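In: generate coordinates for the sequence data below:
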Amino acid sequence: MTLPSSLTGEKAVLRLEFDGPLAVLTMDSAPMNLFDLAMWDAWEDAVGRLTARPPRALLVRAEGRVVSAGVDVSVFAGLAPEDAASFWRAKLGITQALEALPCPVVFAAHSLTLTAAFELALACDLVVATPQARFGLVERKIGFTPAMGGTQRLAQRAGPSRARELVMTGDLYRGTVLADWGVVNALFPPASFDADARAYAMRLATGPTRAHEATKGIVRRCLTGGVPAADTALPDVAAEVAATADHRHAVAAFLADGPEHTAEYLGR
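Out: Sure, this is the predicted structure:
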């Protein structure tokens, strides 16, 4: 069952819905899903709700011809230099909150995905795309630099040289290229993209939720403190997962039916 949750009044530019254990966050602001103040406010509200009550997985997607054409340039025209630091600190906070969710987060890009949307995609655990989807951090066109954390997260995924290339050139890159770089995790054909992306996310939502949370935590510790930091934390993390009902149930099912068992994970 899908339960809609309006985030911006009568016509939501961003919809938060629930399909059983899977939360689905959909940008729907025709024609370009631009990041104007209303879209950013909706995102801040959405990640606040998801932080307060995390789902078992989250799928981020978009309606329309494009995923997003990026930031509404009028935002830059109306932003005083003395207000820029606090403004972008708040927007970076949205990226950080999305990244900090304890559940698996999947970003689905069916077409053009620019600037703020691409930066949010890079904060997600996994990115799926069509081969023809195009991605870009094109802030150079207005003499700017990505300010929602995209540069450093791209460097983390694809390496610093690739990050400098993409940001400094402002070029657009196909989903196939970013898959080769390790930024896109899976490519799905356009005709079945929505169904494939939802199935991909639903598989995570019906998986061992606490184990997924542990995996995210260990990866985060490795990225911030290296392998030694992850190693230090791992025994306690593993002990916490060992105490979960899903782990105990799955072990029993494995012993009874083998690795292809069909035990249901309940997220506990």
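In: only C-alpha atoms for contact and neighbour calcs from this point on.
Out: Fine.
In: please tell me I have it right and Gly267 contacts Glu213.
Out: No - using Cα atoms under 8 Å, Gly267 is not in contact with Glu213; the gap is 10.3 Å.
In: would you agree Val47 is in contact with Thr95?
Out: No - here Val47 lies out of contact with Thr95, judged by Cα under 8 Å, at a distance of 9.1 Å.
In: can you give me the helices in the stretch 151-268 of the chain?
Out: Assigned by DSSP state H, counting those that start in this stretch, the stretch 151-268 of the chain shows helices spanning 160-169, 175-181, 193-205, 209-242, 245-257.
In: and of the ones you listed, who's closest to Arg65?
Out: For Arg65, the closest of the helices of the stretch 151-268 of the chain is helix 193-205, at 13.0 Å, according to Cα to Cα.
In: give me the contact list for the closest one.
Out: 21-22, 55-59, 104-106, 108, 110, 128-130, 188 (Cα atoms under 8 Å, 6 or more residues apart in numbering).
In: what do you get if the cut-off is 6 Å, keeping everything else the same?
Out: 21-22, 56-57 (Cα atoms under 6 Å, 6 or more residues apart in numbering).
In: another sequence for comparison is provided below:
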Amino acid sequence: MTDFTFLQTQIIGNVLVVTISREAKLNAMNSLLMQELTACFRSVHDSLDVRAVVLTGKGKAFMAGADIEEYNGLDAGQFFAFQDRGREMYRSIENCAKPVVAAVNGYALGGGFELALACDLIVASTKAKFGLPEVNLGLVPGGGGLQKVSRLFGPYIAKELAMTGRFLTANEGKEWGLVNRVAEPEELLNATMALAQELAQKAPLAVQVLKKLINEGRDASLETAQAYDRAFLANLFRTEDAQEGITAFVEKREARFIGK
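Out: Predicted coordinates for the structure are as follows:
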């Protein structure tokens, strides 16, 4: 793995742990951090050694949004270029072939909330806070989070969150279907790793296809999405992993998946 300025990476078994390390700025994203996250997730896309990724932040925040000091004073063109780098970063996670589990240890605000929303699953510390406070700057979310929140919670809750800028707690997020699991701060990484390792044991190609079908199917008609399900199922049936999984089931043993 490439050396990074603002990221720490560690491979544990088949799980890559990526820690955002810009603690003095509450892990706020600047251009370099966005570029590094993009490069990191693109590099792991085709990795045979990594089957799942855990993304977390160092210190008190997962990511406290964009580094406002960086875009203070930018002209409109420069500001939109900054936003485009953010969208590229989110897409690198959304399009990554590996399942990505966010371990939200603290503040996940603005772009940090959008970063968590780009992941596939979220495990949150009881100290986690989620929010879209851009309205307090006279702005709106620009990384796709507003539309995701609207689709997730419905328009009325999305309007309340975005128009007031209020924060969601981890338990509210769990109750509302945003957070998969809640853990005490000292158990957050262990809980997240347990989930990531569970994903890493599954058939890699099937997990990759499931991610794609769910992410893309939610914006398609039900009939179209179901047609994609059947088409990808037919392709998976021809893979070595599928034949191994079926044979292992019949032989009553654990399957040995190789990602082919």
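In: can I get the helices of the stretch 151-268 of the first structure in JSON lines with distance to Pro4 of the first structure and mean neighbour count?
Out: Below are the helices of the stretch 151-268 of the first structure laid out as JSON lines (distance: least, Cα to Cα, whole Å; neighbours: other Cα atoms under 10 Å):
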{"stretch": "helix 160-169", "distance to Pro4 of the first structure": "36", "mean neighbour count": "15"}
{"stretch": "helix 175-181", "distance to Pro4 of the first structure": "30", "mean neighbour count": "18"}
{"stretch": "helix 193-205", "distance to Pro4 of the first structure": "16", "mean neighbour count": "19"}
{"stretch": "helix 209-242", "distance to Pro4 of the first structure": "23", "mean neighbour count": "16"}
{"stretch": "helix 245-257", "distance to Pro4 of the first structure": "29", "mean neighbour count": "15"}
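In: any chance of those in TSV, with distance to Asp36 of the first structure too?
Out: Shown next, in TSV, are the helices of the stretch 151-268 of the first structure (distance: least, Cα to Cα, whole Å):
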stretch	distance to Asp36 of the first structure
helix 160-169	21
helix 175-181	25
helix 193-205	25
helix 209-242	30
helix 245-257	42
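In: how about the ones you listed, which one is nearest Ala84 of the first structure?
Out: Ala84 of the first structure lies closest to helix 160-169 among the helices of the stretch 151-268 of the first structure, at 20.0 Å (Cα to Cα).
In: and stretch 153-166 of the first structure, which stretch of the second structure?
Out: Aligned by TM-score structural alignment, stretch 153-166 of the first structure falls on residues 148-161 of the second structure.
In: what's the end-to-end length of the matching stretch?
Out: For stretch 148-161 of the second structure, the separation between the terminal residues is 12 Å (Cα to Cα, to the nearest Å).
In: looking for the alignment partner of Lys127 of the second structure in the first structure.
Out: Match for Lys127 of the second structure (TM-score structural alignment): Gln132.
In: show me how far stretch 18-30 of the second structure is from its chain's centre.
Out: 16 Å (Cα atoms, centre = their mean, to the nearest Å).
In: what do you get for stretch 161-172 of the second structure?
Out: So, by Cα atoms, centre = their mean, the centroid of stretch 161-172 of the second structure is 19 Å from its chain's centroid.
In: list the contacts of that stretch.
Out: Counting by Cα under 6 Å, 6+ apart, 124, 126, 128-133 sit against stretch 161-172 of the second structure.
In: among these, who's most crowded?
Out: Ala124 (32 neighbours; other Cα atoms under 10 Å).
In: before we move on, what SS does that residue have?
Out: Following DSSP: H, G, I helix; E, B strand; the rest coil, the label given to Ala124 of the second structure is strand.
In: quick one: contacts for it?
Out: Contacts of Ala124 of the second structure by Cα under 6 Å, 6+ apart are 103-104, 170, 182.
In: repeat the analysis, applying 8 Å as the threshold.
Out: Ala124 of the second structure makes contact with 102-105, 170, 179-183, 188 under the criterion Cα under 8 Å, 6+ apart.
In: can you put these in TSV and add distance to Leu161 of the second structure?
Out: Output for the contacts of Ala124 of the second structure, formatted as TSV (distance: Cα to Cα, whole Å):
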residue	distance to Leu161 of the second structure
Ala102	21
Ala103	22
Val104	19
Asn105	20
Ala170	15
Val179	16
Asn180	20
Arg181	21
Val182	21
Ala183	24
Leu188	25
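In: between the helices of the stretch 151-268 of the first structure, which one is closest to Val13 of the first structure.
Out: The nearest among these, by Cα to Cα, is helix 193-205 at 18.8 Å.
In: before we move on, back to that, quick one: which of the contacts of Ala124 of the second structure has the most company?
Out: In terms of neighbours by other Cα under 10 Å, those top out with Val104 at 34 neighbours.
In: which non-adjacent residue is nearest the aligned residue in the first structure for that one?
Out: When the first structure is aligned by TM-score structural alignment, Val104 of the second structure is paired with Ala109. Take Ala109 of the first structure and drop its neighbours on the chain: the residue closest to it by Cα to Cα, 6 or more residues apart in numbering is Ala129, 4.6 Å away.
In: do the same with Asp241 of the second structure
Out: Phe257 (5.4 Å).
In: so what corresponds to that neighbour in the first structure?
Out: Aligned partner of Phe257 of the second structure by TM-score structural alignment: Tyr265.
In: surely that match and His212 touch.
Out: No - using Cα under 8 Å, Tyr265 of the first structure is not in contact with His212, being 11.7 Å away.
In: coming back round to it: report the two of the contacts of Ala124 of the second structure separated the most.
Out: Applying Cα to Cα across the contacts of Ala124 of the second structure, the maximum distance is between Asn105 and Asn180, 13.9 Å.
In: thinking again about what came up before, ok, the residue nearest to Ala109 of the first structure to Asp194 of the first structure distance?
Out: For Ala129 of the first structure, the distance to Asp194 of the first structure - Cα to Cα - is 10 Å.
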